[in-house]
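> below are the sequence and a predicted model; questions follow.
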Amino acid sequence: MITLDELEDVIDVVLANYNGEPHTGLGGRTPLEAMQFLLDKGEGLLRSLPVSQRSTLCLLQEAAVVPVCGNVRRSVRPHVNFAYSRYSSRLLSGMTGLIGQKLRIYYNVKDIRNVRAFLMNGEELGTLTAARPWCLTPHSLRTRQEIHKLIRQGKLRVREGEDPVGAWFAWKQKQARTHSADAASLARALSDRAMAHSALANPSEAVDVPLAAHSSNVPTTTVSSGSGFPAPVLTKIFTY
């Protein structure tokens, strides 16, 4: 028997070996060397995508439909719940007219600190950021799910205000000394963290905006791109 994670690791190794071996059909070059050769010459059908757009390919990301939660009377700002955490932005936090409606979010399973949100009619709301402390350290969906599972089982304790991902890494490092499964899990997490450097993130948190200041100006069904709402906060690239 082989697990799905082990199968993914085997496929990664097979593809890496194939792309690193010389091929007679490529003039003795490896597939990677042949690709680099075409890129250097500026010929062929290979086109590179600007770094700033590489995390915006929603068709290549996972998607989920989530409701907008919030309560004006209780001063709970609009947000969405996903993978055990709240997600919001400066823009969404003032749109009380969207409470109860659904959004489609796209996320990178290798780094779920941020998601991109769209109305069901396709209009974009921009980047939503996970509430603290889940917005601090890059981590995958699988890692967050495992963290919550370990907390429920009483195996992992996270103090208030502590970074749960950092606590998980420390716990995994201790377990990896005697458990091969934990060592493999830690290696995958480190690999996911290394791959997260290309993802765009919005480091800003939602601003405490009084709900009444926006509720009367927000439509109840759709949001026009030409409305008076502020544009989504610019994102920047983090490297690790």
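Looks like it arrived, so ask away. Numbering: from 1, shown residues only.
> going forward, measure contacts between C-alpha atoms and count neighbours the same way
Will do.
> list the buried residues of the host helix or strand of A189.
Per DSSP states H and E: A189 is located in helix 180-195. Using 16 or more other CA atoms under 10 Å as the test for burial, helix 180-195 gives D182, A183, S185, L186, R188, A189, L190, D192, R193.
> swap in stretch 164-183?
Buried residues in stretch 164-183, defined by neighbour count with 16+ other CA under 10 Å: P164, V165, W168, F169, W171, K172, A176, D182, A183.
> stretch 92-110 too?
92-99, 102-110.
> now do it: distance to the chain's middle.
Put simply, stretch 92-110 sits 14 Å off its chain's centre (CA atoms, centre = their mean, to the nearest Å).
> second one coming, line it up with the first:
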Amino acid sequence: MDCRMVVMVPSPHGGYEPRKIRRIWIIVIIDVRSRAVLGYHISLRRECSALDVLITIKNALSKWAPRTLTFCEDGYAEGAALPSAHSEVYLSACWNEFSVDGALANVCPRVEEPLLHIVGAKVIKPQDPTSYSSRRSKDDRPFIESFFRVLASGTMHRLSPSTGSSHEDKKGRDPEKIAAEVQFQLDYAEELLDVTIANYNATPHTGLGYRSPLAQMDFLSSKTKNRIRHADPELVKRMAGSRKVCTLLGGEYTGKRPYFNFENAKYTSEWLVQRPDLLGKKLWLQLDDETDARWATVSDSNGLIYGTVHVQPPWHRSPHTLYMRQAIRALATKRLLFLTGNRDPVQALIEYAEIHANKKLPVHPAYLQARRIMMTSTQALDEMKEPNFSVPDVMGEINRQAMPEELTKVSGASKKTKGTSPPPEPKPKSASQSAPLPKMRMAKTW
């Protein structure tokens, strides 16, 4: 995106300091017939990777939810949504062809295989000379290019920190300086893009007879409702997770608990100790959630799942991605971070990015991912919490119901007088309880 933005980093002297970041990338999946945006993903890396493409596909197959806006209260227009939230019919709806440009992140086997097995779509790439998507002119991809032009002209190009589409658009301005002065943060850009894309799906389109993309999709699906294929939700949930063949090491002959070496970390579990028959075998390890690399699923080549394993210290404390783990290890190799068994590597990365002396360089993308994951996990924990209630009052009510009436009156009187009432007389102990224990005897030594 042609815009400069900052993140507010806590300062060691108090308050917050603006730190500039690199330009963000946005990946969009659009339906050609209805012009509807199925899903999108904002990448914070320097370059887009195959994982970013898989996350975009996963978002297109998952249910979309509107964000909690901070810049206004009514940013979403009436009926604004992505197809997965517009109707249950479009949730996990598959497509037959997936046309991409010639970037290696789009045409690599890591993207083609999940698309074929989970979505059932064939990748149409320009590298194939017999494909209709091979580059013949500068306007071979008119729909997605037109959408990006509308997206840029309606959002980022209208902001003061915008860099424009060419060097002439700056007109003597310094976008980085303006972004630091106005403190245009990454969170604002994410909210702005989400609102703009959702409103685009509900806006009448000139190429559709002034129907909105969602209305056009409803019109087309009403004729072919029974022909819509849906992907398996469990496979969609795991499609962006890394998968690798690993050998089970350790065992009683080595004096170590059985473990796997997976992405520069050790994974183990209690059930591996009870399966010595798996030692030395090659098994598949896959992350169920690409944003939390602390857990992995173990299966064989036939798809039989044995169980889950967890990562060993020091990576077991905070949720993180494999990209964050690689970045942390790279900083540790350069002696910029010092990892120990008692220190959280994610917290060490956050402290390094926030206290680093060189404030002219952009913030590390792994730090931005750590902030996003921490925020997401915190929100998930808040949603899992039960409604607020007073635990002592509830337990006191239960105890009052279980106590005799006399004791309840005594406790009530003590609360009123704020004094200490004499404890009730203890009941006489039974003979078995009052019998003294025999004397202790020392063990004999031979």
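It's in. Being a predicted model, the structure only gives us computed values, none of them experimental.
> where does the TM-score land?
Remark: TM-score between the superposed chains equals 0.61 [TM-score structural alignment, normalised by the length of the first structure]; 185 aligned residues with a CA RMSD of 4.0 Å.
> and the helix holding A189 of the first structure, what does it pack onto?
helix 164-176 (3 or more CA pairs under 8 Å, 6 or more residues apart in numbering; DSSP states H and E).
> and the helix it packs on, how far from the chain's centre?
That offset, for helix 164-176 of the first structure, works out to 21 Å (CA atoms, centre = their mean).
> now stretch 113-124 of the first structure
On CA atoms, centre = their mean, the centre of stretch 113-124 of the first structure falls 13 Å from the chain's centre.
> against the second structure, where does that stretch fall?
With TM-score structural alignment applied, stretch 113-124 of the first structure matches the range 294-305 in the second structure.
> show me where the first structure has helices.
4-19, 31-41, 141-152, 164-176, 180-195, 212-215 (DSSP state H).
> H79 of the first structure is nearest to which of those helices?
Ranking the helices of the first structure by their distance to H79 of the first structure (criterion: CA to CA) puts helix 212-215 first, at 14.5 Å.
> contacts for the closest one, please.
Residues from elsewhere that reach helix 212-215 of the first structure (CA atoms under 8 Å, 6 or more residues apart in numbering): G94, M95, T96, G97.
> where does that helix end up in the second structure?
Under TM-score structural alignment, there's no match for helix 212-215 of the first structure.
> quick one: buried residues of that helix?
S215.
> quick one: stretch 6-22 of the first structure to chain centroid distance?
25 Å.
> follow-up on the earlier one: what is the end-to-end distance of the match of stretch 113-124 of the first structure?
18 Å (CA to CA, to the nearest Å).
> and stretch 47-64 of the first structure, by the same measure?
30 Å.
> out of the helices of the first structure, nearest to R74 of the first structure?
Nearest of the helices of the first structure (CA to CA): helix 212-215, 11.9 Å.
> coming back round to it: reformat the buried residues of helix 180-195 of the first structure as a markdown table; add distance to L46 of the first structure.
As requested, the buried residues of helix 180-195 of the first structure are arranged in a markdown table below (distance: CA to CA, whole Å):
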| residue | distance to L46 of the first structure |
| --- | --- |
| D182 | 39 |
| A183 | 38 |
| S185 | 35 |
| L186 | 35 |
| R188 | 30 |
| A189 | 31 |
| L190 | 30 |
| D192 | 26 |
| R193 | 27 |
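> if we can go back for a sec, which one of the helices of the first structure lies nearest to Y87 of the first structure?
That would be helix 141-152 among the helices of the first structure, by CA to CA, at 14.2 Å.
> what packs against the closest one?
Checking 3+ CA pairs under 8 Å, 6+ apart, helix 141-152 of the first structure ends up next to helix 164-176.
> all strands of the second structure, in order?
6-10, 16-20, 25-30, 37-43, 97-99, 122-124, 243-247, 249-251, 256-261, 266-268, 282-286, 295-299, 305-311 (DSSP state E).
> now the last one on the first structure. Mean distance?
Between strand 305-311 of the second structure and its aligned partner residues in the first structure, the average distance after superposition works out to 1.0 Å, using mean CA distance after the TM-score superposition for the first structure.
> hang on, isn't A34 of the first structure packed against L26?
Yes. With contacts counted by CA atoms under 8 Å, A34 of the first structure reaches L26, the gap being 6.8 Å.
> the more surrounded of the two?
A34 (17 against 11; other CA atoms under 10 Å).
> state the distance from N342 of the second structure to P313 of the second structure.
To P313 of the second structure, N342 of the second structure is 8 Å away according to CA to CA.
> among these two, which residue is more densely surrounded?
P313 (16 against 9).
> need the contact list for the more buried one.
Counted by CA under 8 Å, 6+ apart, P313 of the second structure has contacts G341, N342.
> re earlier: okay, the strands of the second structure in CSV with distance to L54 of the second structure next?
Listed next are the strands of the second structure as CSV, based on distance: least, CA to CA, whole Å:
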stretch, distance to L54 of the second structure
strand 6-10, 26
strand 16-20, 27
strand 25-30, 10
strand 37-43, 10
strand 97-99, 12
strand 122-124, 13
strand 243-247, 13
strand 249-251, 31
strand 256-261, 24
strand 266-268, 24
strand 282-286, 15
strand 295-299, 18
strand 305-311, 23
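> V182 of the second structure maps to what in the first structure?
Checking with TM-score structural alignment, V182 of the second structure has no match.
> how close does the residue nearest the centre of the first structure sit to C135 of the first structure?
The first structure has I112 as the residue nearest its centroid, 2.8 Å off, counting by CA atoms, centre = their mean. I112 of the first structure sits 8 Å away from C135 of the first structure, going by CA to CA.
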